[in-house]
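**Student:** got a predicted structure plus its sequence, pasted below:
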Amino acid sequence: MKRLDLVVPILALLPFLLMLTNASLQAASSTDELGLIPAPQHVERLSGEFTFPQQLTVADLTGFSGVDRVISYLEDKLSEHAGIRCIRTQAKPSDKTAALVLTKSADSSLGEEGYRLEIRRNRIEIQAAGPAGLFYGVQTLFQLMPAQFLGNSGSLPWPVKVPCVKIQDRPRYGWRGLMLDVSRHFFPKEFIKQQIDLLAFHKMNRLHLHLTDDQGWRIEIKKYPRLTEISSWRREGDGHIVGGYYTQDDLRELVKYAEDRFVTIVPEIEMPGHCVAALAAYPELSCTGGPFRVAIEWGIHPDVYCAGNDQTFEFLEDVLTEVMDIFPSPYIHVGGDEVPKDRWQHCPKCQARIKAEGLKDEAELQSYFIRRIEKFLNAHGRRLIGWDEILEGGLAPNAVVMSWRGTKGGIAAAQADHDVVMSPTTYCYFDYYQGNPLTEPLAIGGNLPIEKVYQFDPTPAELPPDKTKHILGGQANLWTEYVPTPEQAEYMIYPRLAAMSEDLWSPKEQHSWDSFTARLQRQLQRYEALGLNYARSLFAPELSTEFDAKSKELTV
């Protein structure tokens, strides 16, 4: 029998490929070695290190009214992870005292979220124009710590040291968000808190909670108890019950937790479509009267809220009143996407509404629906935000557009002087595969590797310069049809969120894939310390083979 000789044995290649990957990533600049993500605006390495004492003097010289939550956060983290006790003072410490000093900046160029961080051998100074800037300075300080600082394993080397640096930093965009779909699959409160912590660590400041959809209603509404009795639960095809909901107290707790970390929770209540779960409890709000069950199938469902029924608007206004009482966010998301018009076309009430309001068609009826809800929200001091379908039939006067079907909707809205959050599927949909589908967990489809995420620029080149001010920022979205567990959610979010955070925070001209991947090494060490189930697709070698039958050689 003839022996088949391989040109290179496949298994022998793996260590070599991994070694090459590490070698290329380690060829980094001195500032890249710090592993800061998102990359600061300006970083200068200084000689020496600051050594943390067991008792650290924290001097607040800012006079900011909201600084207490920053100092409390700092104290809690240093105590929990490093055993360092903080001693507060409002007096300037002597030059001989190893101290962390918070000061107020008069530099308007820093904005509300910018900061300066200077670390010398015996002094750490964070300067900002407000508490948010101080908080992000603290986050950068924590990234300069050894990765073990983030864990609870007791492996942190002592004494704790950080390198001496001078950093000036501010975000490129004010909206730096992540949407988490808790409707298709419900996630526990503690997991949401963990994501808030991680958003803050990445200097992200919006958590958009997709609270309602066809497959589940996740928020307690006291005036309509059937929403949690019926709409929050679904029976799968195998008879298994899936569901859950957050009480109003749960959500207030999350809002406070997020506020302490400078994250705003933006609630989304879907309308006029994606509402089958609500119709299962209150079928009279539909065009047909039902009956309905909470959906177990993904996709677009034909039944929507009846736009010709005043009871629909009474229900939604009651719901939104309770939502606004829980969430102080200036923005309330109302969905507005993927609304089939079939039921409206055959509904006498909807057709009567079209005639009474002088509307042309069902597209304008959807615009009427959104405008009516926007008027209600505006009267309560809130702004409506919706997916880009709210452009159809005419955009409500003060609405903000979240552009997901590419960038065209966002461009059209910005050109009409509406504010926009860019969230196109091609760069921002974290439910897409991030590696080879043959080796990745089942996903909804698409392909969004971290390299593609890193190419995201929320401001389209074709947008006129005088309209770019309307681009508030961008947002990653994790839809959870195929994400049933917190562990799977972590896998889909990280490390892609690291790339997204840099897209939204760091100056565009500083973007460098080589620099990012070098810094990502340190970030992954931090993820390890945190115990995150992050995806390793970026560093997983993909081998292709070609067999030459004539020479009996297999080329890898």
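**Tutor:** Thanks, I have it.
**Student:** can we go C-alpha only for contacts and neighbour counts from here?
**Tutor:** Fine.
**Student:** list the contacts of I124.
**Tutor:** F50, A99, L100, V101, L117, E118 (CA atoms under 8 Å, 6 or more residues apart in numbering).
**Student:** redo that, cut-off 6 Å
**Tutor:** Applying CA atoms under 6 Å, 6 or more residues apart in numbering to I124 gives the contacts L100, E118.
**Student:** check which helix or strand covers it.
**Tutor:** strand 123-128 (DSSP states H and E).
**Student:** spatially central residue in this protein, please.
**Tutor:** Nearest residue to the geometric centre of the chain (CA atoms, centre = their mean): L178, 1.5 Å.
**Student:** the stretch 101-250 of the chain: strands as residue ranges?
**Tutor:** Ranges of strands in the stretch 101-250 of the chain, per DSSP state E, counting those that start in this stretch, are 115-120, 123-128, 161-169, 175-181, 206-210, 212-213, 216-217, 233-235, 241-243.
**Student:** highest mean neighbour count out of those?
**Tutor:** strand 216-217 (a mean of 32; mean count of other CA atoms under 10 Å).
**Student:** got another, please set it beside the one above:
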Amino acid sequence: MVKNERPFVVPALQEWTGGEGVFVPGVVRRELAPTGLGDEGYRLEITPDAATVTAETERGLIHGAATLDQLLARGPAPCGVAEDWPNYPVRGYLLDVGRRYVTPELIHRLLRLMGRFKLNELQLHLNDNEIKPPDGDWNRALHGFRLRSAAFPGLASPESYSRADWDGFEDLAAAHGITLVPEIDAPAHARSFIAYDPSLGHDGGDSDHLDLANPAATELVKAVITEFVPWFRGPAVHFGADEYYQSKELWQRFFNDMAAHIRSLGKQPRAWGGFTRLSPTGDTTGFDPDVVVNSWNNGFYGPEGARGDTYPLINSNDALLYLVPEADYYHGHGLDNEWLYDHWEPHVFADGERLDPGDPRLLGAMPALWNDLVRASYPQERMYELIEDSLPVLAQKMWSGSKAGLPYAEFSSRARP
């Protein structure tokens, strides 16, 4: 008999050895055992009588089950053996819920979608404000802080998440092999903190920048993070630290203070890369070295700026990976999926800048949907549609790169549920 060809799943399998015959839904076994395929890798053996997923971790078992689910959704599964693992440990997506609230139900749907395609991190950007206030008056600016606690009455927006909501996100994320990365952004994008205590704002509170010359501003951010860290089950907390223009020296002090504080709470600090443009020296001199950095813009801190540094990096390059619904910039109507499929992998950044494939600093990628246009009229379903449209391509390129081996049009057609 002819051996079964490699089956189509998203993302594509790293290795496949075809067998004979097919498996219809029946006995499925899950086994934790050494495979040599890493923390997220798995071995899937399919015979006519049973399908067996073997992995070293629960997350590997979840990924193997996701592959089997995709196969069975298309009919009887071909018999054979798959050995599969990701090229990168971070395969994420960021959703800006600070500028625009989304319901818990939509976050649940997004987690299920991400799990289907083996993405493993969802970063929730939990506070932010509109970029320019009406008539320049920051007191009229729309802003949001999306976690509520009695410890900070008035900080949270009316539309925000309770501890029960967050626990529901954590439970569902774990069931799909996903880690939540909470982001509380300061000292810019900080209008919610300033509305809570105007004395802590730059320019007498007429700003979305904290006045870092006032130590109480940093202490408030620390206290808020301390309050919510017990909610967070994942290893990392993102403290933002992007686009602060009031003082380079004070920004550096804030960066270092926040990194140390988050580590003291037992979490790994993450931040947006800004060293090239925002630091006193134009580089990483004097900065805490134990921070995971999202490289979001080449001019702020891209591959060229990072050359010679040791920071672990996540590719969030704005020119390639940012979505702003309905905007005339940053892919307002969807990412360029065909270009990404043909030309991109996590080591590729905009304007010809890139890291070497396999650079040990590169953890993976984190595309992002930003709700900059806070006064625009579009429903939360539009956000989901834009993410859903690009997720198969992104997942493919983050997991096994070009292993799909198909022209874009065929991949795109077959990837649709």
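**Tutor:** Thanks, I have it. Keep in mind that this is a model prediction, so the values were computed, not measured.
**Student:** about what we covered before: what range in the second structure matches the strand holding I124 of the first structure?
**Tutor:** Following TM-score structural alignment, the partner segment of strand 123-128 of the first structure in the second structure covers residues 50-55.
**Student:** the second structure: which residue goes with D213 of the first structure?
**Tutor:** Looks like D213 of the first structure aligns to D128 there (TM-score structural alignment).
**Student:** same deal with G273 of the first structure?
**Tutor:** Using TM-score structural alignment, G273 of the first structure sits opposite A188 in the second structure.
**Student:** check the burial of its match by counting its neighbours.
**Tutor:** A188 of the second structure has 23 neighbouring residues, counting by other CA atoms under 10 Å.
**Student:** how much space between it and D211 of the second structure?
**Tutor:** 10 Å (CA to CA, to the nearest Å).
**Student:** before we move on, what about E170 of the second structure?
**Tutor:** 34 Å.
**Student:** those two: who's more crowded?
**Tutor:** Taking neighbours as other CA under 10 Å, E170 of the second structure and D211 compare with D211 leading, 25 against 20.
**Student:** can you pull out the strands in the stretch 351-500 of the first structure?
**Tutor:** Listed in chain order (using DSSP E, counting those that start in this stretch), the strands of the stretch 351-500 of the first structure are 383-387, 400-403, 420-422, 471-478.
**Student:** to which residue of the second structure is the residue nearest to the centre of the first structure aligned?
**Tutor:** By TM-score structural alignment, L178 of the first structure lines up with Y93.
**Student:** neighbours of T425 of the first structure, how many?
**Tutor:** For T425 of the first structure, using other CA under 10 Å, the count is 20.
**Student:** apologies, that question was intended for E509 of the first structure.
**Tutor:** E509 of the first structure: 6 surrounding residues under other CA under 10 Å.
**Student:** I'd guessed G335 of the first structure sits against P272; true?
**Tutor:** No: using CA atoms under 6 Å, G335 of the first structure is not in contact with P272, being 7.9 Å away.
**Student:** more neighbours: those two, which one.
**Tutor:** The neighbour comparison of G335 of the first structure against P272 (other CA under 10 Å) goes to G335, with 26 against 23.
**Student:** check contacts around the match of L178 of the first structure.
**Tutor:** By CA under 6 Å, 6+ apart, the neighbours of Y93 of the second structure are L122, M366, P367, A368.
**Student:** try it again with 10 Å
**Tutor:** Contacts for Y93 of the second structure (CA atoms under 10 Å, 6 or more residues apart in numbering) come out as 110, 114, 119-124, 181, 316, 321, 365-369, 387, 391, 394-395.
**Student:** go on, R116 of the first structure?
**Tutor:** 42, 103, 105, 110, 125-129, 133-134, 136-137, 166-170.
**Student:** again, only this time at 7 Å
**Tutor:** Residues in contact with R116 of the first structure, defined by CA atoms under 7 Å, 6 or more residues apart in numbering, are I126, Q127, A128, I167, Q168, D169.
**Student:** how about H210 of the first structure?
**Tutor:** M179, L180, D181, V182, S183, P267, E268.
**Student:** and the third one, how far from N477 of the first structure?
**Tutor:** Right, D181 of the first structure. 8 Å.
**Student:** skipping its backbone neighbours, what lies nearest whatever residue of the second structure lines up with E284 of the first structure in space?
**Tutor:** Here E284 of the first structure is matched to S199 in the second structure, going by TM-score structural alignment. What sits nearest to S199 of the second structure in space, not counting adjacent residues and going by CA to CA, 6 or more residues apart in numbering, is G205, at 6.2 Å.
**Student:** show me the contacts for that neighbour.
**Tutor:** Counted by CA under 7 Å, 6+ apart, G205 of the second structure has contacts I194, P198, S199.
**Student:** who wins on neighbours among those?
**Tutor:** I194 (25 neighbours).
**Student:** L200 is in contact with that one, correct?
**Tutor:** Yes: with contact defined as CA atoms under 7 Å, I194 of the second structure and L200 form a contacting pair (5.9 Å).
**Student:** any residues in contact with both of the two?
**Tutor:** Joint contacts of I194 of the second structure and L200 (CA under 7 Å, 6+ apart) are L210.
**Student:** could you pull out the helices in the stretch 1-150 of the first structure for me?
**Tutor:** 10-26, 68-82, 131-144 (DSSP state H, counting those that start in this stretch).
**Student:** Q248 of the first structure: which of these is closest?
**Tutor:** helix 68-82 (23.1 Å; CA to CA).
**Student:** could you pick out the longest helix of the second structure?
**Tutor:** helix 380-399 (DSSP state H).
**Student:** what's the burial count for the closest residue to the residue nearest to the centre of the first structure other than its chain neighbours?
**Tutor:** Spatial nearest neighbour of L178 of the first structure, excluding adjacent residues (CA to CA, 6+ apart): A476 at 4.8 Å. Using other CA under 10 Å, A476 of the first structure is surrounded by 27 other residues.
**Student:** against P289 of the second structure, how distant is the aligned partner of A476 of the first structure in the second structure?
**Tutor:** Taking TM-score structural alignment, A476 of the first structure has P367 as its aligned residue in the second structure. In this view, P367 of the second structure and P289 of the second structure are 24 Å apart by CA to CA.
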